[in-house]
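Enquirer: take this sequence and fold it.
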Amino acid sequence: MRIYRIDHVAQLVPDLDGQVSLLRNVFGFRPTSHWDNPEQGVKGVRLAVPGSWGQDWVVLSPSGGSSPLQSTLDEQKGRPGFHHVGAEVPDLDAVRAELDKRGLAYVDSGHGWIEASLTPPEHGPGVRFRLRGTGSLALAGDENAEPVAFSEAAGPAVGIVTMDHICQAYPDREALAQWYADLAGFLPIWKTPIDELPDMADLVLNIPGSSVCWEIIMPRGEDSFIDRFLAKNGTSVHHVTFQVADWEAARAALAQHGIEPFDDEEGVTDGAAWKHTFVHPKQTGGVLVQLFWEEKPGVWVRSDKIPVDA
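Expert: Below you'll find the model as predicted:
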């Protein structure tokens, strides 16, 4: 099987309008379509992420009396959070065959997409993917989505210029990178030197056809924050990272919306500065968000990484 393009990141929330308002006003995402499909138990809004042509953000909420999304929210005690990564594949039958061969369970929607965790099953449920073949653009009950009229954001947004990567926590970065390369054609490109950081090491993969990359972080040493994350959440999405155009303007916008980021870090690579910080899931609708700025393209990536084959 091959994944040739990430289509969107989706989150599940109990308050659809409130979450869309937050994403529009704080992060500058632009709503482009909306739908309500009680037959499939879902309503949602698709939002364009600045600078990320073709890789959107989708917000989902339950609709109707017997929505499977409501069951998911009930299991999460009503807490919002990450739901799935939507992706395109050239051949959905080939995906089914590969998942069957590897013993990976999946749900066939009957609407032109299937849902499955693509993480090795011995480490838990992993990251939920929705995989769409040809013949339909729908991935979330949005067959009859309608366009959203443009409206100005309320207040300054942080000035995102692109969605950079999706990060997954996993016990062994090399093993998962090889798994994704063999399973879905992801291409390993960068990794942190194994002894560079005391509590973690990471590895970044390219996804053919997507500007969005995939990062794997694994724990190192004693009492790594990744160990704690894995114990609580399993091998799921840890965070999603966005680049901002102007660091001070981004921080000022967060402050105006009452948001205080954490774990600031900065440095200089080849004479060019870079900075990054995190926004807590409680202030984003359930997804940990990382923001970074770099004075020169590529310096933030190179600040602690080397080519995989080096």
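Enquirer: only C-alpha atoms for contact and neighbour calcs from this point on.
Expert: Will do.
Enquirer: the strands in the stretch 151-300 of the chain, which residues?
Expert: Secondary structure of the stretch 151-300 of the chain, counting by DSSP state E, counting those that start in this stretch: strands at 160-169, 187-191, 200-206, 213-219, 237-244, 262-269, 272-279, 289-294.
Enquirer: residue 254 is nearest to which of the ones you listed?
Expert: strand 272-279 (9.1 Å; C-alpha to C-alpha).
Enquirer: which other helices and strands contact the closest one?
Expert: Counting contacts by 3 or more C-alpha pairs under 8 Å, 6 or more residues apart in numbering; DSSP states H and E, strand 272-279 is packed against strand 262-269, strand 289-294, helix 299-302.
Enquirer: nearest to residue 225, of the strands of the stretch 151-300 of the chain?
Expert: With C-alpha to C-alpha as the measure, strand 213-219 is the member of the strands of the stretch 151-300 of the chain nearest residue 225 (7.4 Å).
Enquirer: could you dump the helices and strands packed on strand 272-279 into JSON lines and include mean neighbour count?
Expert: Output for those, formatted as JSON lines (neighbours: other C-alpha atoms under 10 Å):
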{"stretch": "strand 262-269", "mean neighbour count": "13"}
{"stretch": "strand 289-294", "mean neighbour count": "22"}
{"stretch": "helix 299-302", "mean neighbour count": "18"}
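Enquirer: so which of these comes closest to residue 168?
Expert: strand 289-294 (12.7 Å).
Enquirer: ok now the closest one, how far from the chain's centre?
Expert: For strand 289-294, the separation from the chain centroid amounts to 14 Å (computed by C-alpha atoms, centre = their mean, to the nearest Å).
Enquirer: residues of stretch 272-283 that come out buried?
Expert: For stretch 272-283, the neighbour count (16 or more other C-alpha atoms under 10 Å) marks 273-280, 283 as buried.
Enquirer: who touches it?
Expert: 81, 247, 259-268, 287-296, 299-300 (C-alpha atoms under 8 Å, 6 or more residues apart in numbering).
Enquirer: about what we covered before: which one of the buried residues of stretch 272-283 is nearest residue 218?
Expert: residue 278 (18.2 Å).
Enquirer: quick one: residues contacting the residue lying closest to that closest one once chain neighbours are set aside.
Expert: Spatial nearest neighbour of residue 278, chain neighbours left out: residue 290 (4.4 Å); criterion: C-alpha to C-alpha, 6 or more residues apart in numbering. By C-alpha under 8 Å, 6+ apart, the contact set of residue 290 is 239-242, 276-279.
Enquirer: following up with a second sequence; could you model it the same way so I can compare the two?
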Amino acid sequence: MTTFAPHHIALSVGDLDRSKAFYGYFGFRPVAEWSKSDKSLTISHLRQDDGFVLELFHYADDGARPRPAFTVGNNLPEIGVKHVGFTVPDLAATRAEIIEAGIGEVTEIARGRTLVDYFFVIDPDGMYVEVVHDARDLDPERPLLLTDAPR
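Expert: Coordinates of the predicted model:
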């Protein structure tokens, strides 16, 4: 059976340089870029050391568009991709580092319904990037089944 591993996620961005700097904080470095001859579209690949790629699409006319109005939860009931998440060993220390670096607005640390601790940092286009610490001992042979029912 084929084994699948994460390769990339694609985002459309309004300001390519600002987005490269923002995602550079998360360890993404430019490795490839393609531009249409009239500069109406640029596609930039940024990669982390583990090989995971962030593919940024920048259409020249995107810079003139208003910033989308995303919120925490990011319209979760609607079908579609909502955010990208990165795991860290120390959530509080990472949150403090991000605040000190001033790379974007940061939410408070919270515990999710699936028992993962997290916070969000907002990228230059208003998209939410989740930073998590997952201390659960998960086993596919014994899935963790949770509910909102009182105990």
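Enquirer: before we move on, back to that, can you list the strands of the stretch 151-300 of the first structure in JSON lines and add distance to residue 72 of the first structure?
Expert: Shown next, in JSON lines, are the strands of the stretch 151-300 of the first structure (distance: least, C-alpha to C-alpha, whole Å):
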{"stretch": "strand 160-169", "distance to residue 72 of the first structure": "20"}
{"stretch": "strand 187-191", "distance to residue 72 of the first structure": "32"}
{"stretch": "strand 200-206", "distance to residue 72 of the first structure": "30"}
{"stretch": "strand 213-219", "distance to residue 72 of the first structure": "25"}
{"stretch": "strand 237-244", "distance to residue 72 of the first structure": "17"}
{"stretch": "strand 262-269", "distance to residue 72 of the first structure": "29"}
{"stretch": "strand 272-279", "distance to residue 72 of the first structure": "24"}
{"stretch": "strand 289-294", "distance to residue 72 of the first structure": "22"}
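Enquirer: can you pull out the helices in the second structure?
Expert: For the second structure, applying DSSP state H gives helices covering 16-24, 91-101.
Enquirer: residue range for the last one in the first structure?
Expert: Under the alignment (TM-score structural alignment), helix 91-101 of the second structure falls on residues 247-257 in the first structure.
Enquirer: could you list the buried residues of the matching stretch?
Expert: Here stretch 247-257 of the first structure shows 247, 250-251, 253-254, 257 as buried, counting by 16+ other C-alpha under 10 Å.
Enquirer: hang on, residue 15 of the second structure packs against residue 58?
Expert: Yes. Assessed by C-alpha atoms under 8 Å, residue 15 of the second structure is found in contact with residue 58 at 7.1 Å.
Enquirer: who's more crowded, these two?
Expert: Comparing residue 15 of the second structure with residue 58 by other C-alpha atoms under 10 Å, the one with more neighbours is residue 58, at 23 against 18.
Enquirer: counterpart of the more buried one in the first structure?
Expert: Match for residue 58 of the second structure (TM-score structural alignment): residue 61.
Enquirer: out of the contacts of residue 290 of the first structure, who's nearest residue 130 of the first structure?
Expert: Checking the contacts of residue 290 of the first structure against residue 130 of the first structure with C-alpha to C-alpha, the nearest one is residue 240 at 17.3 Å.
Enquirer: need the nearest residue in space to the closest one, chain neighbours excluded.
Expert: residue 166 (4.6 Å).
Enquirer: state the number of residues packed around that neighbour.
Expert: Around residue 166 of the first structure there are 21 residues (other C-alpha under 10 Å).
Enquirer: quickly note the distance from it to residue 88 of the first structure.
Expert: The spacing between residue 166 of the first structure and residue 88 of the first structure, counted by C-alpha to C-alpha, to the nearest Å, is 16 Å.
Enquirer: also residue 40 of the first structure?
Expert: Distance of residue 40 of the first structure to residue 88 of the first structure, given as C-alpha to C-alpha: 21 Å.
Enquirer: between those two, point out the one with more neighbours.
Expert: The neighbour comparison of residue 40 of the first structure against residue 88 (other C-alpha under 10 Å) goes to residue 88, with 22 against 19.
Enquirer: that one maps to what in the second structure?
Expert: So, by TM-score structural alignment, residue 88 of the first structure is left unmatched.
Enquirer: wait, residue 88 of the first structure sits on residue 95?
Expert: No. If you go by C-alpha under 8 Å, residue 88 of the first structure and residue 95 don't touch, sitting 10.9 Å apart.
Enquirer: translate residue 121 of the second structure into the numbering of the first structure.
Expert: Match for residue 121 of the second structure (TM-score structural alignment): residue 279.
Enquirer: equivalent analysis for residue 29 of the second structure, please.
Expert: Correspondence of residue 29 of the second structure to the first structure, assessed by TM-score structural alignment: residue 30.
Enquirer: same check on residue 79 of the second structure?
Expert: So, by TM-score structural alignment, residue 79 of the second structure is matched to residue 235.
Enquirer: okay, now its match: neighbour count?
Expert: Using other C-alpha under 10 Å, the number of residues around residue 235 of the first structure comes to 24.
Enquirer: do you know how far residue 109 of the second structure is from residue 37 of the second structure?
Expert: Taking C-alpha to C-alpha, one finds residue 109 of the second structure at 44 Å from residue 37 of the second structure.
Enquirer: ok, and what's touching stretch 236-243 of the first structure?
Expert: 82, 125-127, 160-170, 229-230, 287-293.
Enquirer: what ranges do the strands span in the stretch 1-150 of the first structure?
Expert: Assigned by DSSP E, counting those that start in this stretch, the stretch 1-150 of the first structure shows strands spanning 5-12, 30-37, 42-48, 56-62, 81-88, 106-108, 113-117, 128-132, 146-147.
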